[in-house]
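Novice: Need a 3D model of the following:
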Amino acid sequence: MAAPAPTRRRILGRLPLPERRFVADALRTETVGGVLLLLAAIAALVWANTPLHESYQTVRDFHIGPAALGLDLSIQHWAADGLLAVFFFVAGIELKRELVAGELRDPKAAALPVVAALCGMAVPALVYTLVNVAGDGSLAGWAVPTATDIAFALAVLAVIGTSLPSALRAFLLTLAVVDDLFAILIIAVFFTGDLNFLALGGAFAGLALFWLLLRLGVKGWYVYVPLALVVWGLMYNSGVHATIAGVAMGLMLRCTRREDEEHSPGEHIEHLVRPLSAGLAVPLFALFSAGVAVSGEALGDVFTQPVTLGVVLGLVVGKTIGVFGGTWLTARFTRAELNEDLSWPDVLAVASLAGIGFTVSLLIGELAFEGDAALTEEVKAAVLAGSLIAALLAGVLLKLRVRKYAALCADEERDEDEDGIPDIYEEGDPDYHLRMAAIHERKAAEHRAKAEAARDRADV
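Specialist: Below you'll find the model as predicted:
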């Protein structure tokens, strides 16, 4: 007797209700932060391209901080190394949660976002490299187009009013978390300067103390915030990029709930810190990093010089092909099927959203071309141009399916029995069908009563 055929696993299917609620809450904050990020980037461009441009440079280059501690930094430097540490701290918590309670805890489910993110970083780097080898350009910026900015991507969704189904939103969020992880590794491995082993040892000792205090159950922000600042300062002086300290501390937090807990410590702290990251840290970084001089000649150079053209094509073409190709390959070789409510053009639209590589791309651009101010500004302009083109392309692709998305979201939100749980999650519950039958009977009776009242008024 022949063995039954194995059940084909579905990808991008409907999320479990608790995961759907977590994703909705997380994306709501990121969307607001993304709009602020967009406004900050526009403000930086306006400030840097008006008669006030000299004041922009003065503020951005103003130094402040204790020189004796090696922290006499410019405002722009504080934003990139200091404020972004908060952003990467939240990214570390997100990654930890995904590993222990989210999409990445199951190796089979994790394969899709991991492969998609890896391909979404490898292909842009390859595109950049090919363009610069052919054009005799610099290979130093190969990592610039590899990063995805989830906040900016969600800001695009908010602006164009597209209601992505929760499965696609969760895929985009998980993809960005994995993308952040590999971006962190790239920064740590390829953009670390001469190491100060004494400072590095002090940073590791501080991290060990941070971990020990967490395990002992010590509570109080007045303990952890000063310790985090010391670890950050030591990490900065060690030659390793200071944002790595934020990631390391985020990964140490416990993100699993105990029986007596409504939220894990990691979820609680993320809930407190995420608004600070999305609403203040990242927009301020954008304000002091996105202010590049834009002119017809400068824009022309973006599309003619190998370095900047490689960044644009890496973001627009490389990211889209990489994420889409990685998703298709995962489905092809794991014998998985795409959720029946979606189609491959939907995956293509999300893949094009991944080409919006703003925050981390700007950071890597500053690190890759440190010491060459002119080329750094040109690369920033290329990141802005590539992200804008990717946003416009994604907007067009998403608008083509907006009616389908609206219908899917309406199905996910429908709660006719008003019990706080969407009906689509209760369809297998016999009690649900009894409740719905009673509701329909009540509505029918109300409709009959209204019809009879209307006839009585007509007779009178």
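Novice: use CA for all of it now, contacts and neighbours both
Specialist: Will do.
Novice: from what I can see Ala147 touches Gly357, true?
Specialist: Yes - with the criterion set as C-alpha atoms under 8 Å, Ala147 and Gly357 qualify as a contacting pair; they are 5.2 Å apart.
Novice: on contacts alone, who are the packing partners of the helix or strand hosting Ala122?
Specialist: Secondary-structure element containing Ala122, defined by DSSP states H and E: helix 107-134. Applying 3 or more C-alpha pairs under 8 Å, 6 or more residues apart in numbering; DSSP states H and E, one finds that helix 107-134 makes contact with helix 166-190, helix 306-313, helix 319-333.
Novice: Here is a second sequence; please produce its structure as well for comparison:
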Amino acid sequence: MSRIRSLFPSSSASESIRIGEILRKETVGGILLVACAVVALVWANSPWAETYFAVRDFEVGYEPWHLRLSIGAWAADGLLAIFFFLVGLELKREFVSGDLRRFSTAVVPIVAAVGGVAVPALIYLAVTAGSAEASRGWAIPTATDIAFAVAVLAVIGSHLPSALRIFLLTLAVVDDLIAIGIIAIFYTETVEVVPLLLALGVIAVYGTIAQLYRRFFRLRPTAAWFILLPIGLMAWALLHASGIHATIAGVLLGFTVPVLHRRADRGEDAGPGLAEEFEHRFRPLSAGFAVPVFAFFSAGVTVGGADGFASAFSDPIVIGIIVALVVGKPLGITAATWIITRIRRIDLDPALRWIDIAGVGILAGIGFTVSLLVAELSFAAGSAAADHAKVAVLTASVVAAALASVLLGARNRRYRRHRNQDS
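Specialist: Below is the predicted model:
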């Protein structure tokens, strides 16, 4: 039997340009994310720590709609919905019009993401076995932070093959989608049926307008998004009132946005589509504001000096998260990728080596944004378990970033030498 063509063959010029633009915006967002997290951590352990927690816990909003939330909760439930809207939009684009529209190439990053979720979860459960409370955090080490990981890759991987960047981006998007599914299924305690049905109805209206905005409503994308934005906010509020984590609304709304012009709309004057319009407006908002602000209000935990730091690292929760992210992520991703390529008889891109896939697996151990979100959902706010989980996520993300920088940095230097020799 002949082998199927290689994983992530050379992309089209337009696809490469689009991926490059996403990476540049996420790189800036990753730098801001790290800066905000560092400021929060320093502030929360300074003599002015009470001010930080007072701001984070200050409540604003409208109570009857279950929207009287703390500033920190607004960042987690509201601002992250923008991030996950773009996750849904990007995932749909990849499957409809990107390099992953073919099953032979889509199956590999999907299976790799599943391996990168399953193995860390199993490792965490093994480490925390015997503690019912600790086991609630099994999903914390399952996520990959796109912005942080891409920022590291951009700094140390200027000469790495583009196929590796596409693999990381797609893997992280699918990984986050799985994490959101876990949140919806396992971290929803009660569901209010009426608000949920209303939310689904509003999302259906949103999707109908998004699909027919040009042909039926005679709207251009710049006008359509003004109409869709308040409808999207209404869907978010209703889903939040239903008891399901409101970030799910972002993913569902992103899935409804068309990523290709209909055949009748592909004339020369058609201009950019609705997906391009939303991405142009919301990606800078997500990378430059929403995710960094969430990191600022989530990363501020009181370590308690050297004694408190040592105490945290004796907690099975901390050990489980760190081992799961730093060891489990690369093990799960690399093993799953190797297995599926053998089963499907798919070759790696000729420019890649298995050590590169392992490096991406280590880089995927940067959990950060979604891991911090799951930590907040797993344990009671302000509890020792919640603070320890956040310390573990921050520590594991730094360790994973450092290890990936060493490995991929060495690979980057090798690719640069080869490129210079060829030129």
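Novice: Helix, strand or coil: sort out Trp138 of the second structure for me.
Specialist: When classified by DSSP: H, G, I helix; E, B strand; the rest coil, Trp138 of the second structure comes out as coil.
Novice: ranges for the strands of the first structure?
Specialist: 10-11, 63-64, 73-74, 337-338 (DSSP state E).
Novice: residue range for the first one in the second structure?
Specialist: In other words, strand 10-11 of the first structure. Residue correspondence for strand 10-11 of the first structure in the second structure, counting by TM-score structural alignment: residues 6-7.
Novice: same deal with the last one?
Specialist: Counting by TM-score structural alignment, strand 337-338 of the first structure falls onto residues 347-348 of the second structure.
Novice: For Ala163 of the second structure, give me its contacts.
Specialist: Contacts here follow C-alpha atoms under 8 Å, 6 or more residues apart in numbering; on that basis Ala163 of the second structure touches Phe8, Pro9, Ser10, Asp349, Ala351, Leu352.
Novice: most residues in a single helix of the second structure, which one?
Specialist: Under DSSP state H, the helix in the second structure containing the largest number of residues is helix 384-422.
Novice: And Pro124 of the first structure? What does it align with in the second structure?
Specialist: With TM-score structural alignment as the criterion, Pro124 of the first structure matches Pro120.
Novice: Quick check, that match in contact with Ala324.
Specialist: Yes - with contact taken as C-alpha under 8 Å, Pro120 of the second structure and Ala324 are classed as touching, separated by 4.3 Å.
Novice: joint contacts of those two?
Specialist: A shared contact of Pro120 of the second structure and Ala324, defined by C-alpha under 8 Å, 6+ apart, is any residue touching both; here these are Pro141.
Novice: got the helices and strands packed on helix 107-134 of the first structure as TSV, with distance to Leu45 of the first structure columns?
Specialist: As requested, these are arranged in TSV below (distance: least, C-alpha to C-alpha, whole Å):
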stretch	distance to Leu45 of the first structure
helix 166-190	25
helix 306-313	18
helix 319-333	25
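Novice: Quick one: residues contacting the residue mapped onto Ala281 of the first structure from the second structure.
Specialist: Under the alignment (TM-score structural alignment), Ala281 of the first structure maps onto Ala290 of the second structure. With contacts defined as C-alpha under 8 Å, 6+ apart, the neighbours of Ala290 of the second structure are Ala75, Leu79, Leu80, Ile82, Phe83.
Novice: next one: Glu189 of the second structure
Specialist: Taking C-alpha under 8 Å, 6+ apart as the test, what Glu189 of the second structure contacts is Gly243.
Novice: In the first structure, what residue corresponds to it?
Specialist: For Glu189 of the second structure, the residue aligned by TM-score structural alignment is Gly193.
Novice: go on, Glu376 of the second structure?
Specialist: Across the two structures, Glu376 of the second structure finds its equivalent in Glu366 of the first structure, going by TM-score structural alignment.
Novice: Compute the distance between its match and Thr304 of the first structure, please.
Specialist: Using C-alpha to C-alpha, to the nearest Å, Glu366 of the first structure is found at 21 Å from Thr304 of the first structure.
Novice: Name the residue in these two with the higher neighbour count.
Specialist: Glu366 (23 against 12; other C-alpha atoms under 10 Å).
Novice: isn't the more buried one right up against Leu375?
Specialist: No - with contact defined as C-alpha under 8 Å, Glu366 of the first structure does not reach Leu375; the gap is 9.4 Å.
Novice: Now the helix holding Ala122 of the first structure on the second structure. Mean distance?
Specialist: Its aligned residues in the second structure lie a mean 0.7 Å from helix 107-134 of the first structure after superposition (mean C-alpha distance after the TM-score superposition for the first structure).
Novice: returning to what we had before: mind giving me JSON lines with the contacts of Ala163 of the second structure and columns for distance to Arg102 of the second structure and neighbour count?
Specialist: Compiled in JSON lines, these are given as follows (distance: C-alpha to C-alpha, whole Å; neighbours: other C-alpha atoms under 10 Å):
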{"residue": "Phe8", "distance to Arg102 of the second structure": "10", "neighbour count": "23"}
{"residue": "Pro9", "distance to Arg102 of the second structure": "12", "neighbour count": "16"}
{"residue": "Ser10", "distance to Arg102 of the second structure": "14", "neighbour count": "16"}
{"residue": "Asp349", "distance to Arg102 of the second structure": "15", "neighbour count": "16"}
{"residue": "Ala351", "distance to Arg102 of the second structure": "20", "neighbour count": "14"}
{"residue": "Leu352", "distance to Arg102 of the second structure": "20", "neighbour count": "17"}
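Novice: which of those are also in contact in the first structure?
Specialist: For those, the aligned pairs still in contact in the first structure (both residues aligned by TM-score structural alignment, their matches' C-alpha atoms under 8 Å) are Phe8, Pro9, Ser10.
Novice: What is the aligned counterpart of Ala43 of the first structure in the second structure?
Specialist: Matched by TM-score structural alignment, Ala43 of the first structure corresponds to Val39 in the second structure.
Novice: Also Gly92 of the first structure?
Specialist: In the second structure, the residue paired with Gly92 of the first structure is Gly88, using TM-score structural alignment.
Novice: Please report the distance of its match from Gly30 of the second structure.
Specialist: When distance is defined by C-alpha to C-alpha, Gly88 of the second structure is 19 Å away from Gly30 of the second structure.
Novice: can you pull out the helices in the stretch 201-350 of the first structure?
Specialist: Defined through DSSP state H, counting those that start in this stretch, the helices belonging to the stretch 201-350 of the first structure, from first to last, are 221-238, 243-252, 265-276, 282-289, 296-302, 306-313, 319-333, 344-353.
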